[in-house]
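1. This is a predicted model, with the sequence first.
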Amino acid sequence: MTSLAGDKKLFFASLISFVTGSMLVYVNCWLSSPPCYVNVYTRIADVENFKVPPGYSARAILRPMKKEEERPLASTPVYTGLIGEKPCECFGAWHRDFFSQKQWIARQRNQEKCLQRYERRQMVLQGVHNYVDGSSPISYPSHGLQVRPLRAVHLNGLRITWFDSKSIVTNAVHTVRLQCENGVFRQLVKVQGVAVQGAHTNDFTIQTSKPQQLNRQLWHIVYQNTEFDTNAFDLVKLHYKKFSITIPVHIRHRLIPWLYDQGQGRVQDRVSVVVKTFLRYSNLRRLVRSVGDLYPGTRIIVADDTPYQKYESFQDENTDHYVMPQFKGFFAGRNLGLSQVTTEYFLYMDDDHYLKPYTKLEILVSLLDRTDYHVVGGVYEDLEMFATTIRVLGDDTHACYEKLRGWYHSIPDFPGCYAVDHTENFFLASTAEVKAIGFDPHLAQSRLGHQEFFTAGLGRLRIAVCRNIIVGHNKTMEGVDIELYQKYRVTDRAYRNMRLKHHLFRDNLTCVGLKYPRNESLAQKVPTIPQQVRERREKEGETFLTDLMEKSHPFHQYVHGQDTE
């Protein structure tokens, strides 16, 4: 019996010793760094060949291989070719071709200085690159933080999400450092057990041994802008242990809208018609009459650079006829007309356009009202191709435009309307946004000017075109002094070269890029086709108008003044 009792005591003593020893080993491993029971490998072969001692377990933590061990992965050229800028392919004249070597050097110097001044004035900010370390314990707002100039903002979401267990056991001090350039950090609440240095400065430090208190203090820290700027970024940098993060803070004035009284909400109350005319008074008379017939009371603004001896007044109750200095040209007239618009939208028409019964401006107004587009165009009755896209191509070596016929995508809820970069000369536009861009009144845009407005609007204006909104195109020249008209409107080589040089300089281009040939008047080849095109356009317009009258059509309520939005 005594021997048996002794064996039991020995057994329990051994068991207690084993358990105690195992716990001590576990605690020692837990407190050490790295833990002794965790084996770190970078190759699968090492893991497979490793033998774990009895009573222990092994865990593999995968770490990146050294740079010399990295192997490049095969990439798909069709996708990698989409990265960065698309190379510019020049198909026409180069900017430098118009100048001697000495003139070109002076031209480049002048152009570079103009470009530098332009870029300094821009309100468009470059993107802020923000890198987030995937293994970082810091949670923070990576973008979207805005503050008004000289105001403050909470750094919402800023906290430490996990803490090292060893630092918790040993009550180690946790230190967070915040830095910025154009502001200071304010401590809204003093949290107990937290030490702060650099309060109300741009170099702010928080120290505490209590993780919970650390996050509580971070919650009550705000960034205040102290250096005024109307549109800029400040970068708030946070350092915690070996981790660093950057929070971009957008400093920006509140944007003030430009609102227009819409009166009774009719097209006549919300749209002004802008027309640039020269000599073609018979055409202008038809345009004015068509607008008055379909939308009586609509204000028409006419800018006229006709020679004074040929001038005829169209001034009446609904038409403001402005006399320009003679021969000033297209874009100068467009600017004059636009400057007098007091409605939310304006409709630009050439003087040889006229509205037809199925030219439903309500559709264009509805599209601008219900979407984020700024400009929406219609279609000429005698032009097959109506949609154009423009791309800016190139790199630091040379740049150009690529202009192609086509569209990007259809616009939801507006059948027959498409997203584009360029329309014809018949378009409805938002007055405030177009005034911010304007029309270049340079002499180079006097006889011929259209695309330059749309290239200036790239990235600033959203453009659409609706193929079912068809405008009449009057090509007759009744009562017009043809010789005088052609003298100031038909272009010659000297004018085209002047226009091209101005265009290349103004848009900071080095050469002419690919341009899809404009759809020529087919009358030069097959005399019967233009009439066929015209008839088909008219039939489409009449069918579209009939559909609009049906209550099943999505635009029916708007067209009949029953729209509630």
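-> Nice, thanks for sending it over.
2. going forward, measure contacts and count neighbours with C-alpha atoms only.
-> Fine.
3. Show me the strands in the stretch 201-350 of the chain, by range?
-> For the stretch 201-350 of the chain, the strands defined by DSSP state E, counting those that start in this stretch occupy 203-208, 221-225, 231-240, 243-252, 271-277, 300-304, 319-323, 345-350.
4. Make CSV out of these and add distance to Leu287.
-> Formatted as CSV, the entries for the strands of the stretch 201-350 of the chain read as follows, by distance: least, C-alpha to C-alpha, whole Å:
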stretch, distance to Leu287
strand 203-208, 67
strand 221-225, 55
strand 231-240, 44
strand 243-252, 45
strand 271-277, 9
strand 300-304, 10
strand 319-323, 12
strand 345-350, 9
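5. ok, Leu15 to Gly457 distance?
-> 83 Å (C-alpha to C-alpha, to the nearest Å).
6. And the longest helix belonging to the chain, what's buried?
-> With DSSP state H applied, the helix covering the greatest number of residues in the chain is identified as helix 2-31. Of the residues in helix 2-31, those buried by neighbour count under the rule 16 or more other C-alpha atoms under 10 Å are Trp30.
7. Past it, which element shows up next along the chain?
-> Moving toward the C-terminus from helix 2-31, the first helix or strand encountered (DSSP states H and E) is strand 39-41.
8. what about stretch 305-315, how long is it end to end?
-> Taking C-alpha to C-alpha as the measure, stretch 305-315 stretches 15 Å from start to finish.
9. From the chain's centroid, how far away is that stretch?
-> Per C-alpha atoms, centre = their mean, to the nearest Å, the displacement of stretch 305-315 from the mean C-alpha position of its chain is 42 Å.
10. residues in contact with it?
-> 277-279, 281, 320-321, 323-329, 333 (C-alpha atoms under 8 Å, 6 or more residues apart in numbering).
11. The nearest residue to Val194 once chain neighbours are set aside and Phe243, how far apart?
-> Nearest in space to Val194, with sequence neighbours left out and distances taken as C-alpha to C-alpha, 6 or more residues apart in numbering, is Thr208 at 4.9 Å. Plainly put, Thr208 is 17 Å away from Phe243 if you go by C-alpha to C-alpha.
12. this is the other structure I want to compare:
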Amino acid sequence: MIRHEQNLLFFRKESSKETLLIVNGSVPLSYPAQGVVVAPHEPVYIPGKGVVTRAHDIFPHLCQVQLLSAEFGVLDIAATVPNVNVNGQETTSLTISSTSLSHLNRQLEFVVYISTVFDIDAREYVHFVYMQHKAIIPIIIRVRKPPILYDTGKAGDINDKVTAITKTFKRYSSVRLLLRSIQKYYPRMRVVVADDNKPIEDLQSEHVDHYVMPFASGWFGGRNLAVSQVITPYLLWLDDDFVFTEDTKLEIMAGVLDNSNLDVVSGIAGEMNLVTTRMELIPGKDDDDGYCIHHKSGNYGQVPGFPDCYLTTKVYNFFMGRSDEIRSVGFYPAYSRYADREFYLEALGRLRMAACKGVHIGH
């Protein structure tokens, strides 16, 4: 119980990292409020800084500003400007002064922040001080991530963009019917089958890869195995008792993913209506109260540009998704027999989902 409480407190701490910044509208300073990003151990210019002049302002004989960093880097200048004094170069406290406001502002253009502490994703707050006025400049420290690239083959060929995956257990007759239906409508599409039956029946064929698991390994263990074998940009999740029909138009799903920022798109299975769910976590009143899961039927409105698609946080188990994004969420293998809701809880706030009309599969 103590471990669970510690994990909950750590989760809440990590989930509330955003710092509230209040901007005083009367501050005579120009500065970037967001958008400054630097890789670890590299420098970056801090653009847009300056002391703003107004007609009624009275400036002191000596203008002075100070910039202060906190914990992840130091401040420096890339060039010097005449008639400007600079103190504290390559430290966490940089002071710039001049009798000329224009020279001071020119010097501020050459201020750089240098990351000195390695972190893959952190945030530094640089304090910008002039007289009694203060501003805070957030700087994101982030490692450059390599792109995930896929060979999609011929342009527009659905077979090169999508891999169908399923997990089967004690339903060989159903999964064989599913495989035959895929072969009928998409004969070149690769299918990955994760199988934890006993005894095993061979399902391997030209476009079917059959992966055998220990007996009763579980639904999420099988999903993880199947997803790990996908090498196309999109995957299509199917229950093993689905059947493709002439209305199973995968091109529609792929088209939505191609032309939106969605990560998961679902269709309609069997005689059901379109399934959409509004699901959210409601925190308890005290730190050790945990969360309540609140979900109800409904959606968050239409997807812009796709009037037949509706934003949701939970879809039915007939969906197409971006392979790398689904892999990043994964499937916790402790859920072996029933885990319909757990994946969507893990994906909450991480995957953008929509349910779309116009794509049907038999069930």
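-> Thanks, I have the structure now. Every value quoted in this text rests on a predicted model; they were computed, and no experiment measured them.
13. hang on, the earlier thing: which one's more surrounded, Thr208 and Phe243 of the first structure?
-> When neighbours are counted by other C-alpha atoms under 10 Å, Thr208 comes out ahead of the other of Thr208 of the first structure and Phe243, with 20 against 12.
14. ok, now which ones touch that one?
-> Neighbouring residues of Thr208 of the first structure by C-alpha under 8 Å, 6+ apart: 173-175, 193-195, 214.
15. For PyMOL, write the selection for the buried entries among those residues.
-> Here is the PyMOL command that picks out the buried ones among the contacts of Thr208 of the first structure, judged by 16+ other C-alpha under 10 Å:
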select buried, resi 174+175+194+214
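16. Of the contacts of Thr208 of the first structure, which is the nearest to Phe544 of the first structure?
-> Top of the list for closeness to Phe544 of the first structure, among the contacts of Thr208 of the first structure and by C-alpha to C-alpha, is Leu214 at 66.9 Å.
17. Can you find the partner of the closest one in the second structure?
-> Alignment note (TM-score structural alignment): Leu214 of the first structure maps to Leu104 of the second structure.
18. Its match contacts Phe110, correct?
-> No. Counting by C-alpha atoms under 8 Å, Leu104 of the second structure stays clear of Phe110, with 10.5 Å between them.
19. can you pull out the helices in the second structure?
-> 2-15, 101-108, 172-185, 219-228, 250-258, 323-329, 342-347.
20. between these, which one is nearest to Tyr291 of the second structure?
-> Of all the helices of the second structure, the one in closest proximity to Tyr291 of the second structure, counting by C-alpha to C-alpha, is helix 2-15 (9.6 Å).
21. what number of residues lie near the residue mapped onto Ile46 of the second structure from the first structure?
-> Per TM-score structural alignment, the equivalent position to Ile46 of the second structure in the first structure is Leu155. Other residues within reach of Leu155 of the first structure by the criterion other C-alpha under 10 Å amount to 20.
22. residues near Trp219 of the first structure, how many?
-> The burial metric for Trp219 of the first structure, expressed as a neighbour count using other C-alpha under 10 Å, is 18.
23. With Gly416 of the first structure instead?
-> For Gly416 of the first structure, the number of neighbouring residues by other C-alpha under 10 Å comes to 13.
24. Report the contact partners of it.
-> Neighbour list for Gly416 of the first structure: 410, 466-468 [criterion: C-alpha under 8 Å, 6+ apart].
25. Most neighbours among those, which one?
-> Tallying neighbours with other C-alpha under 10 Å puts Cys466 at the head of the contacts of Gly416 of the first structure, with 25 neighbours.
26. That one maps to what in the second structure?
-> Counting by TM-score structural alignment, the partner of Cys466 of the first structure is Cys356.
27. Kindly report the same for Arg254 of the first structure.
-> Match for Arg254 of the first structure (TM-score structural alignment): Arg144.
28. Please name the spatially closest residue to its match (chain neighbours excluded).
-> Using C-alpha to C-alpha, 6+ apart and skipping residues adjacent in sequence, the residue nearest Arg144 of the second structure is Ala39, 6.6 Å away.
29. closest to Val267 of the first structure among the contacts of stretch 305-315 of the first structure?
-> Nearest to Val267 of the first structure, judged by C-alpha to C-alpha, of the contacts of stretch 305-315 of the first structure is Asp320 at 18.0 Å.
30. What's the match for the closest one in the second structure?
-> When the second structure is aligned by TM-score structural alignment, Asp320 of the first structure is paired with Asp209.
31. what's the burial count for that match?
-> The number of residues packed around Asp209 of the second structure, counting by other C-alpha under 10 Å, is 17.
32. Enumerate every residue touching it.
-> By C-alpha under 8 Å, 6+ apart, the contact set of Asp209 of the second structure is 190-193, 203.
33. rerun at 7 Å
-> 191-193 (C-alpha atoms under 7 Å, 6 or more residues apart in numbering).
34. how much space between it and Ser173 of the second structure?
-> When C-alpha to C-alpha is the yardstick, Asp209 of the second structure and Ser173 of the second structure sit 17 Å from each other.
35. swap in Thr92 of the second structure?
-> Separation of Thr92 of the second structure from Ser173 of the second structure (C-alpha to C-alpha): 69 Å.
36. more neighbours, these two?
-> Neighbours were counted for Thr92 of the second structure and for Ser173 using other C-alpha under 10 Å; Thr92 has more, 19 against 10.
37. so who does that one touch?
-> Remark: with contacts taken as C-alpha under 7 Å, 6+ apart, Thr92 of the second structure is in contact with 68-70, 74-75.
38. Give the equivalent position in the first structure for it.
-> For Thr92 of the second structure, the aligned position in the first structure is Asn202, judged by TM-score structural alignment.
39. measure its match to Trp219 of the first structure for me?
-> The value you get for Asn202 of the first structure to Trp219 of the first structure, if C-alpha to C-alpha is used, is 17 Å.
40. what do you get for Lys237 of the first structure?
-> Applying C-alpha to C-alpha to Lys237 of the first structure and Trp219 of the first structure gives a distance of 16 Å.
41. again, but for Asn171 of the first structure
-> When distance is defined by C-alpha to C-alpha, Asn171 of the first structure is 22 Å away from Trp219 of the first structure.
42. swap in His503 of the first structure?
-> Distance of His503 of the first structure to Trp219 of the first structure, computed by C-alpha to C-alpha: 54 Å.
43. about what we covered before: how about the nearest residue to the match of Ile46 of the second structure, chain neighbours excluded?
-> On the basis of C-alpha to C-alpha, 6+ apart, the spatially nearest residue to Leu155 of the first structure that is not a chain neighbour turns out to be Val222, at 6.0 Å.
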